[in-house]
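In: Kindly generate the corresponding structure for this input.
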Amino acid sequence: MGAYLLDWLSLFFRWFHVIAGVAWIGASFYFVWLDMSLQKPPEWKAKKGISGDLWAVHGGGFYEIAKYKLEPEEMPKTLHWFKWEAYTTWLTGMAMLIIVYYINATAYLIDPSKVNFGSSVGAISTSLLFLFGSYFIYEVIVRSNVGKNKLAFSITIFVLMIIATWGSYQLFSDRASFIHVGAILGTIMAGNVFFGIMPAQRALVDCVRRGVKPGPEVADLALMARNRSLMNNYFTLPLIFIMISNHYPMMYSHAHGWLVLVFVGIITATARHYFNQKHLGHHQPKFLVIPAIATILLIIWMRPAPIEPLPVPPIKTPAVAQAASADDAMMEVVHARCSTCHAAKPTQQGFASPPLGIILQTPEDMKIHKAKIITAVHTGYMPLGNITQLTDEERQQLVAYASGL
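Out: I've put the predicted structure just below:
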């Protein structure tokens, strides 16, 4: 019953997380487009303090949008703020981290072949330290002089994210490694809103309401907020990729998974740069061509090595008996190493139902799912965290057996 209720919690928070993420990133994309698409206003609008405007049509009506250089002629009674999308996305993301990776740490968080934490508590503590330690380093940098220089700030964060990506692969399971990098990006983005963007907006609104001209302090806050907003803008596409990556073991279970994620980050951020430039009226196709070529090269580089089945020693028995003997021997391995999770009623703690609905209890089941079995076992993705202690010899035998079905 506990695993069943946990699945419902996971479903609810995953659904909530996706909804909040769509709202947040959608708003981010819209305002980036809006800021970069504003045109010089006519003279009569400029005299009112409007720095840019644009017209749009949507939902059967026309919209006139204007951005003031500083304050409007009259402070509106209702002012809409965009913050809860970010906070809700982060909170539901943390809930997912707890439900999926912390409650069932032995299956999803820990890989004994990398680090033997000794207990789930040690692994969870390391995870939290890694996540919030990374954010603390970011916050120190963004508040330093480096944070005031757009280029230096971007390069520094890029290098540190590469280090964090590599570090996560040394500590956690492959799947958890991707998610931890996503959690760092998400925490930075939400932190940028909470600690940078919102304080700058509040300071500006406060000055306008008091009728005071913003001073150097407000200007510094605004500069920091712009750099934080820029970082959020370039983080969006890599973060979306990580959110869906747990459905594609070929990415995170690659022998150099951390490097795969670095390349994906570069590809997606470069594509984001193309659209930023396009909104400014600078059509530069090279920023789409380069990611396209890089993606093709990544696909070629990641292609799996051909599987060479192990030679099966001859058995001096009739062919039918020989086949039955091979099936029985392999099904003993499957039942011991795979069926604890992949059964109609899993016996492995934390699983209420077989992952992805895949049941592996008979040779017929193996034949139905052989393509997935070969990929998952050959890459080392399965068993999760090698929780059932599948040996290298058994792994090779399983791949060879499935290949021959």
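In: Please make it C-alpha for all contacts and neighbour counts, starting now.
Out: Noted.
In: And the lengthiest helix in the chain, what's buried?
Out: Assignment by DSSP state H gives helix 2-37 as the longest helix of the chain. Using 16 or more other Cα atoms under 10 Å as the test for burial, helix 2-37 gives 6-7, 9-10, 13-14, 16-18, 20-21, 23-25, 28, 32-34, 36-37.
In: mind listing the strands in this structure by residue range?
Out: 50-58, 61-68 (DSSP state E).
In: Most tightly packed of the ones you listed?
Out: Mean neighbour count (mean count of other Cα atoms under 10 Å) peaks for strand 50-58 among the strands of the chain, with a mean of 15.
In: so that one versus helix 2-37, what angle?
Out: 120 degrees (axes from the mean of the first three to the mean of the last three Cα atoms, to 10 degrees).
In: To check against the first, give me the structure of this:
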Amino acid sequence: MWGSILTEWASLILRWLHVVAAIGWIGSSFYFIHLDLSLKPHGELPEGAAGEAWQVHGGGFYRIMKYLVAPAKMPDELTWFKWEAYTTWLSGFALMVVVYYLDAELFLVDKANIDLTPLQAGLFSFGSLALAWLLYEGACRTGLAKHELPFAFGGYLFLVGLTYAFTHVLSGRGAFNQIGAIVGTIMVANVFAVIIPNQKKIVAALLAGQAPDPELGKASKLRSVHNNYLTLPVIVLMISNHYPLLFATRYNWLIVAIVLALGPIIRHFFNERHAGRKSPWWVWGAAAAGMVAIALLSAAGPRGAKASALAAPATYANVEEIVLSRCSMCHGAEPVWATIVTAPRGILLDDAEHIRRNARLIGRNAAWSSAMPPGNVTEMTGEERTQIAAWLAAGAP
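Out: Coordinates of the predicted model:
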């Protein structure tokens, strides 16, 4: 019991830290992108300055200038923005271990895809995380990233291909988390392996009285732009585990493909506005169409569930038997699953009153999607999911 309680508390603390750190990182990233694009040059700037911006906040006025490479003299104090990114990744990976690796049977493995052991699933997850980053890093260092549109399109196809593979190896929840973790790892690695080291080289050159290499700043800026366009998709992927109609439906991989496309084009709208250029209002039409497409795809139901598979009309007695045999092991007054102390979210499904009260939740998680049972550990069949869906369609009599 104590192991489960400690795991639950670790999950809470790590999730809290992860969210707070991510807010700090994403907020500062968005601010600096806005600042970079809105800087305007004029004749009064110091030598080497590319532009300035006047801003007002909290009752004060701020005059901000940017140097393309570095100022002629090293300032006495310099603020570094890096620990927000590092803390986001470290807390996120620790949370991934606690939630997905230690409870792999529930959240990472789906026996309907491949019957992996928890160790095999964990190794597959970590290995693909490292390999994906190495492939991205290799592509950038060979100069492919300088060709912006082909690189962006190739990267998009790469991520969509990975998502399709993950949804056919891992659980839907695990697949969404995995592709989000890969994108997040790429973003943090950009900070850790390129942006901060290059800034340190620039500082070292200034302290030595040398002119910094301008290519260092250009390389850092390129990785910063990559991070900017990846931010919105990774946020959706990281919160998707709360929405079973996204990760546990038939076309979940296609939903990710749409999210990976919508995020960058929405960022494009704001980047263009920050730069003072003509606002691309077509973005919102494309975003609306993408959202409608996601809604339609999420209504397709889980894989393997077909209305024609029903041999007889669905009755409450059949649904009750399915729920009691497939769900009550966790959603009972005294759960029998080793790592679960109390019914998840306090939802009980161990008698007729509780089943009727939570009918729509049952439908959302076990009929219209395959989110429950997690990892399909109790092996609910497609016909059983169809029976629940038919019972709900009839008004849950």
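In: And the TM-score between these chains?
Out: Once superposed, chain against chain, the TM-score is 0.92 (TM-score structural alignment, normalised by the length of structure 2); 388 aligned residues with a Cα RMSD of 2.2 Å.
In: hmm, back to that, and of the strands of structure 1, who's closest to Pro346 of structure 1?
Out: Pro346 of structure 1 lies closest to strand 50-58 among the strands of structure 1, at 50.9 Å (Cα to Cα).
In: what's the mean gap between that closest one and the aligned bit of structure 2?
Out: Compared with structure 2 after fitting, strand 50-58 of structure 1 has a mean deviation of 1.0 Å; criterion: mean Cα distance after the TM-score superposition for structure 1.
In: Show me what that strand packs onto, helices and strands only.
Out: If you count contacts as 3 or more Cα pairs under 8 Å, 6 or more residues apart in numbering; DSSP states H and E, strand 50-58 of structure 1 packs onto strand 61-68.
In: who's in contact with the spatially most central residue of structure 1?
Out: Centroid-nearest residue in structure 1, with Cα atoms, centre = their mean: Ile242, separated by 2.4 Å. Residues in contact with Ile242 of structure 1 (Cα atoms under 8 Å, 6 or more residues apart in numbering) are 178-179, 182.
In: Which of those residues has the largest number of neighbours?
Out: Using other Cα atoms under 10 Å as the neighbour criterion, Phe178 leads the contacts of Ile242 of structure 1 with 26 neighbours.
In: Can you find the partner of it in structure 2?
Out: Aligning on TM-score structural alignment places Phe178 of structure 1 opposite Phe176 in structure 2.
In: ok so, going back, which of the strands of structure 1 sits closest to Leu398 of structure 1?
Out: strand 50-58 (56.6 Å).
In: Please determine how far the one in structure 1 that sits across from Ala287 of structure 2 in the alignment is located from Ile300 of structure 1.
Out: Using TM-score structural alignment to pair residues, one finds that Ala287 of structure 2 aligns to Pro291 in structure 1. Remark: distance between Pro291 of structure 1 and Ile300 of structure 1 (Cα to Cα, to the nearest Å) = 14 Å.
In: the more surrounded of these two?
Out: The neighbour count for Pro291 of structure 1 versus Ile300, taken as other Cα under 10 Å, is higher for Pro291 (19 against 10).
In: Let me know whether that one touches Val264 as I believe.
Out: No: the criterion here is Cα atoms under 8 Å, and Pro291 of structure 1 misses it with Val264 at 9.1 Å.
In: related to what we said a few turns ago, if we compare the strands of structure 1, which one ends up closest to Phe195 of structure 1?
Out: Closest among the strands of structure 1, using Cα to Cα: strand 61-68, at 23.7 Å.
In: Which strands and helices lie in contact with that closest one?
Out: By 3+ Cα pairs under 8 Å, 6+ apart, strand 61-68 of structure 1 packs against strand 50-58.
In: and the strand it packs on, how far from the chain's centre?
Out: 34 Å (Cα atoms, centre = their mean, to the nearest Å).
In: sorry, back to before: do you know which of the strands of structure 1 lies nearest Ala203 of structure 1?
Out: It's strand 61-68; of the strands of structure 1, that one is closest to Ala203 of structure 1 (Cα to Cα) at 15.9 Å.
In: From Ala222 of structure 1, how far out is the aligned partner of Ile196 of structure 2 in structure 1?
Out: Counting by TM-score structural alignment, Ile196 of structure 2 lines up with Met198 in structure 1. According to Cα to Cα, Met198 of structure 1 and Ala222 of structure 1 sit 10 Å apart.
In: One more: Val289 of structure 1?
Out: 34 Å.
In: out of these two, which sits in the busier spot?
Out: Taking other Cα under 10 Å, Val289 of structure 1 and Ala222 do not tie; Ala222 has more neighbours (20 against 14).
In: Please name the nearest non-neighbouring residue to the alignment partner in structure 2 of that one.
Out: With TM-score structural alignment defining the correspondence, Ala222 of structure 1 maps onto Gly217 in structure 2. Distances taken as Cα to Cα, 6 or more residues apart in numbering put Val69 closest to Gly217 of structure 2, at 6.1 Å, once the chain neighbours are dropped.
In: Repeat that for Tyr136 of structure 2.
Out: Closest to Tyr136 of structure 2 by Cα to Cα, 6+ apart is Ile186, at 7.6 Å.
In: Am I right that that neighbour is in contact with Ala130?
Out: No: Ile186 of structure 2 is beyond contact range of Ala130, at 9.5 Å (criterion: Cα under 8 Å).
In: if you count what's nearby, which of these two comes out ahead?
Out: Taking other Cα under 10 Å, Ile186 of structure 2 and Ala130 do not tie; Ile186 has more neighbours (24 against 13).
In: Counterpart of the more buried one over in structure 1?
Out: Using TM-score structural alignment, Ile186 of structure 2 lines up with Ile188 in structure 1.
In: Arg228 of structure 1 versus its match, what's the distance?
Out: 9 Å.
In: ok, Ala175 of structure 2 touching Thr163?
Out: Yes: contact criterion Cα under 8 Å: Ala175 of structure 2 and Thr163 qualify, at 6.7 Å.
In: higher neighbour count, those two?
Out: Legend: neighbour count by other Cα under 10 Å for Ala175 of structure 2 and Thr163, higher for Ala175 (28 against 24).
In: show me the contacts for that one.
Out: 108, 163, 166-167, 247.
In: mind putting these in TSV, distance to Gly60 of structure 2 included?
Out: What follows is these, written out as TSV (distance: Cα to Cα, whole Å):
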residue	distance to Gly60 of structure 2
Leu108	50
Thr163	47
Phe166	50
Thr167	51
Phe247	45
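In: Give me the subset of those residues lying in helices.
Out: Those of those lying in helices (DSSP H): 163, 166-167, 247.
In: Now tabulate those in CSV and tack on distance to Ile388 of structure 2.
Out: Below are these laid out as CSV (distance: Cα to Cα, whole Å):
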residue, distance to Ile388 of structure 2
Thr163, 29
Phe166, 27
Thr167, 24
Phe247, 19
